[in-house]
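1. just a sequence and a predicted model for now, questions to come.
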Amino acid sequence: MDRKIRAFLAIVEEGTLTAAAERVALAQPSLTKLLKRLEAELGAPLFERLPRGVVLTPFGERFHERARRIEAEYRFAVEELRALKNGHLPVLNIGAGPLYHMLHIPIVCEALTREFPRTRLNVVAAINRVTMPMLARGELDVVCGELSPEEQIYGVDSIPLMEAEQGIIMRRGHRLADAPMDADHLAGETWVLFQHDDRVLRALERFMGAGRHAFTVAVTTSSHATGLRIVSGSDYLMLGPAQLAPVIEEAGLLVRRPITPIRRFETGVSLRHSARSIPIVARLVELVAASTARQTEHLGVPMP
């Protein structure tokens, strides 16, 4: 890829010329020279110099959109050619949200390691806020989890597979185990939330009447397993995909569906368009689709 564009993107992401120079392994004067050449070619200043760094000018913001696409297309081309030359991927990097990494990905990995023994699988378990930027940067090949219109990325395709909804997780014997799951009965309860997902918190706030029924969030955790352990030893409640009921019930916990849904969301596979023709990626999509279809049929959850 053009060195000037690579330098430009490094400056945008790092915010200072010093940090950007280190990132692209150049002396700062050399980086500055590349930037000046790029600005001369475009005929416009791309950055405004500040005492503690740089910010994009309106010209720079517009060019940034195009530069990111140029960089993405370059990565896609490299990916396609390497897969074509080698006939396989040395490593397949998979991102997965809790519903997928706890229920579907273990089954998929077992099949892929048997069918593609020369490829090592690397699974990153996290929410979209973590995995989608990694997919955009080329650090992940596919992401299995929530599909969100606001997280659309250039060159990334989304394949809808199943609809999920938030359920309420509690320990067996909890005083609310047989109670209606509505805001009146859940008022005053204490919650554990998985990661720092503002969408889930906002949905819970709406469900609780936007302030009419008080509740407390005591713990946020990046580990779904940690959240379940906390709930199992306390009277705390936790939000999690209701479709995870088989795994959660194996841990001795209950999953209750609220009378009025707290949050429904579409889930599936996100992957770079350039990766769709790679055999192991295409097979992963097939396996995940088959696994989610079995669960949908078993639970009677409507497809989106």
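-> All right, it came through fine.

2. switch to C-alpha atoms for all contacts and neighbour counts from now on
-> Will do.

3. so which residues of the stretch 201-304 of the chain form helices?
-> Remark: helices assigned in the stretch 201-304 of the chain by DSSP state H, counting those that start in this stretch are 224-232, 245-250, 279-299.

4. please identify the deepest-packed of the ones you listed.
-> helix 224-232 (a mean of 19; mean count of other Cα atoms under 10 Å).

5. what does that one contact?
-> Helix 224-232 is contacted from outside by 98, 169-171, 192-194, 221, 236-238, 248, 252-253, using Cα atoms under 8 Å, 6 or more residues apart in numbering.

6. which among the residues you listed end up buried?
-> Those of the contacts of helix 224-232 that meet the buried threshold are 98, 169, 170, 171, 192, 193, 194, 236, 237, 238, 248, 253, by 16 or more other Cα atoms under 10 Å.

7. out of the contacts of helix 224-232, which one sits closest to residue 149?
-> For the contacts of helix 224-232, the minimum distance to residue 149 (Cα to Cα) is 19.4 Å, reached by residue 98.

8. put this next to the first one:
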Amino acid sequence: MKLHHLRDFIAIAETRSIRGASRRLGLTQPSLTRSLRELEAELGTPLLERHARGVVPTPIGEAFLRRTHAAMEEIRRAQEEVGQLRGRQTGAVAVGLSGATWLGLVPGVFPAFRKSHPGVRLHMVEGFFPALEGRLADGTLDFYIGPRPERIDADHYSVELLFENERLVAGRKGHPRRNARQLAELVDAEWILTGAREPLEREFADVFARYGLTPPVAMVQAESMIGVAALLSMTDALALLPRQWVESPLFSSVVEVIPIAERIDSADIVRIARAGLPLTPAAAHLATLFERAAGHYTHQRGRPATPR
């Protein structure tokens, strides 16, 4: 089994056709067909099969695709690491970031990384860990920063705490409930369902139940920052938002905090990476910049940094 066998198999599986893989790799279709047959012969089993929607992996092919994709990503990282250790500005870093991370930490991290690594391509993806775990597992992403998931496989991932977080009640500028000082005064308001942990309804209800209140029924769910900002700015609905959202210029220009007395905790912000696999020098430097930004952010809030 050679590297070109793995490369060709991945291309065929991802493009769902020999023709698509041929265009992607710049190779002839007969050579790709031959490569696939050699790989299947060595493994002793079919990896792909034809369907109406194109060529798709068999169940064994799906498992093999996950492994080969991760292996090829590690080989790419190894090549980039050698170049970076030799002082070359090369390669790429890909990270998954939650909305709170984008708004609270990226503004300080991005210019520092571009200054220190101008030749390294940076790919940042928005999302929560459950949606991005597959891309972290197969090596597409170097690491993730965002709310700690309720469940995580400690054998496969390392988790580093950056800071504890909280949520605030937010509504549009001049909201009719802006003078409320207790959560109980907002139970009968219209709420937009947001959150970081599934099911969102339970996470939302737990906030009110903690203070002995009957949870309101949120009839609207929004899963994008822009969608939440638009709904809040144009209606009298309220939402529980991470502090970083409300403090960012994107939101602070259209919404305001309703300063209730109760503290509403949110999931800790953590960095998650694959266990046992070192980051490239460029990715490690980016991780360090995020750690420094988290420490600075915590200090600005007047709270001591949380020990890791």
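-> All right, it came through fine. Everything quoted here is computed from the prediction, not taken from an experiment.

9. circling back: residue 140 of the first structure is nearest to which of the helices of the stretch 201-304 of the first structure?
-> The closest approach between residue 140 of the first structure and any of the helices of the stretch 201-304 of the first structure, judged by Cα to Cα, belongs to helix 279-299 at 11.6 Å.

10. distance from that closest one to the middle of the chain?
-> Centroid separation between helix 279-299 of the first structure and its chain, computed with Cα atoms, centre = their mean, to the nearest Å, is 19 Å.

11. quick one: contacts of that helix?
-> Contacting residues not belonging to helix 279-299 of the first structure are listed as 88-89, 104-105, 107-108, 112, 116, 142, 161-162, 243, 269, 275-276, 302-303 [Cα under 8 Å, 6+ apart].

12. mind checking the longest strand of the second structure?
-> The strand of greatest length in the second structure, counted in residues with DSSP state E as the criterion, is given as strand 157-172.

13. what is that strand packed up against?
-> With contacts defined as 3 or more Cα pairs under 8 Å, 6 or more residues apart in numbering; DSSP states H and E, the secondary structure elements packing on strand 157-172 of the second structure are helix 225-234, strand 238-242, helix 243-247, strand 255-257, strand 264-274, helix 281-300.

14. now do the helix or strand where residue 114 of the first structure lies: which elements does it pack against?
-> Element membership for residue 114 of the first structure, per DSSP states H and E: helix 105-115. With contacts defined as 3+ Cα pairs under 8 Å, 6+ apart, helix 105-115 of the first structure has these neighbours: strand 120-125, helix 279-299.

15. adding distance to residue 21 of the first structure, write the ones you listed out as CSV.
-> CSV is the format used below for these (distance: least, Cα to Cα, whole Å):
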stretch, distance to residue 21 of the first structure
strand 120-125, 29
helix 279-299, 35
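
16. for residue 75 of the first structure, which of those is the nearest?
-> In terms of Cα to Cα, the element of these nearest to residue 75 of the first structure is helix 279-299, at 16.6 Å.

17. center of the first structure, which residue is that?
-> residue 128 (1.8 Å; Cα atoms, centre = their mean).

18. returning to what we had before: of the contacts of helix 279-299 of the first structure, buried ones?
-> Buried residues within these, counting neighbours by 16+ other Cα under 10 Å: 88-89, 104-105, 108, 112, 116, 142, 161-162, 243, 269, 275-276.

19. how about residue 5 of the second structure: what's its closest non-neighbour residue?
-> residue 35 (5.7 Å; Cα to Cα, 6 or more residues apart in numbering).

20. quick check, that neighbour in a strand?
-> No: Residue 35 of the second structure sits outside any strand when classified using DSSP: H, G, I helix; E, B strand; the rest coil, being helix.

21. so how many other residues sit close to it?
-> 20 (other Cα atoms under 10 Å).

22. contacts only, for it.
-> Residues counted as contacts of residue 35 of the second structure (Cα under 8 Å, 6+ apart) are 4, 5, 8, 9.

23. ok, residue 191 of the second structure touching residue 235?
-> No: because the distance of 10.4 Å does not satisfy Cα atoms under 8 Å, residue 191 of the second structure is recorded as not touching residue 235.

24. what's the burial count for the aligned residue in the second structure for residue 265 of the first structure?
-> Structural correspondence for residue 265 of the first structure with respect to the second structure (TM-score structural alignment): residue 267. By the other Cα under 10 Å criterion, the neighbourhood of residue 267 of the second structure contains 19 residues.

25. do residue 216 of the second structure as well
-> 15.

26. what does the one 5 residues further on give?
-> By other Cα under 10 Å, 15 other residues sit near residue 221 of the second structure.

27. isn't it right next to residue 192, touching?
-> Yes: between residue 221 of the second structure and residue 192 there is a contact under Cα under 8 Å: 5.6 Å.

28. quick one, strands of the stretch 1-150 of the second structure?
-> Taking DSSP state E, counting those that start in this stretch to define them, one finds strands in the stretch 1-150 of the second structure at 48-51, 54-57, 92-97, 121-126, 143-147.

29. got TSV for the ones you listed, with distance to residue 198 of the second structure too?
-> Compiled in TSV, the strands of the stretch 1-150 of the second structure are given as follows (distance: least, Cα to Cα, whole Å):
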stretch	distance to residue 198 of the second structure
strand 48-51	34
strand 54-57	30
strand 92-97	17
strand 121-126	17
strand 143-147	12
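
30. deepest-packed of the ones you listed, please.
-> strand 143-147 (a mean of 28).

31. which other residues reach it?
-> Among residues not part of strand 143-147 of the second structure, those counted as contacts by Cα under 8 Å, 6+ apart are 94-101, 128-129, 136, 196, 267-274.

32. that one vs the first structure, average distance?
-> Plainly put, strand 143-147 of the second structure ends up 3.8 Å away from its match in the first structure on average once the two are laid over each other (mean Cα distance after the TM-score superposition for the first structure).

33. so residue 153 of the second structure is in which element?
-> Per DSSP H and E, there is no helix or strand for residue 153 of the second structure.

34. top helix in the second structure by residue count?
-> Taking DSSP state H as the criterion, the second structure has its longest helix at helix 59-85.

35. average offset between that one and the first structure?
-> Per the superposition on the first structure, helix 59-85 of the second structure and its aligned residues are separated by 2.2 Å on average (mean Cα distance after the TM-score superposition for the first structure).

36. packing partners of that helix?
-> For helix 59-85 of the second structure, the packing partners by 3+ Cα pairs under 8 Å, 6+ apart come out as helix 3-15, helix 281-300.
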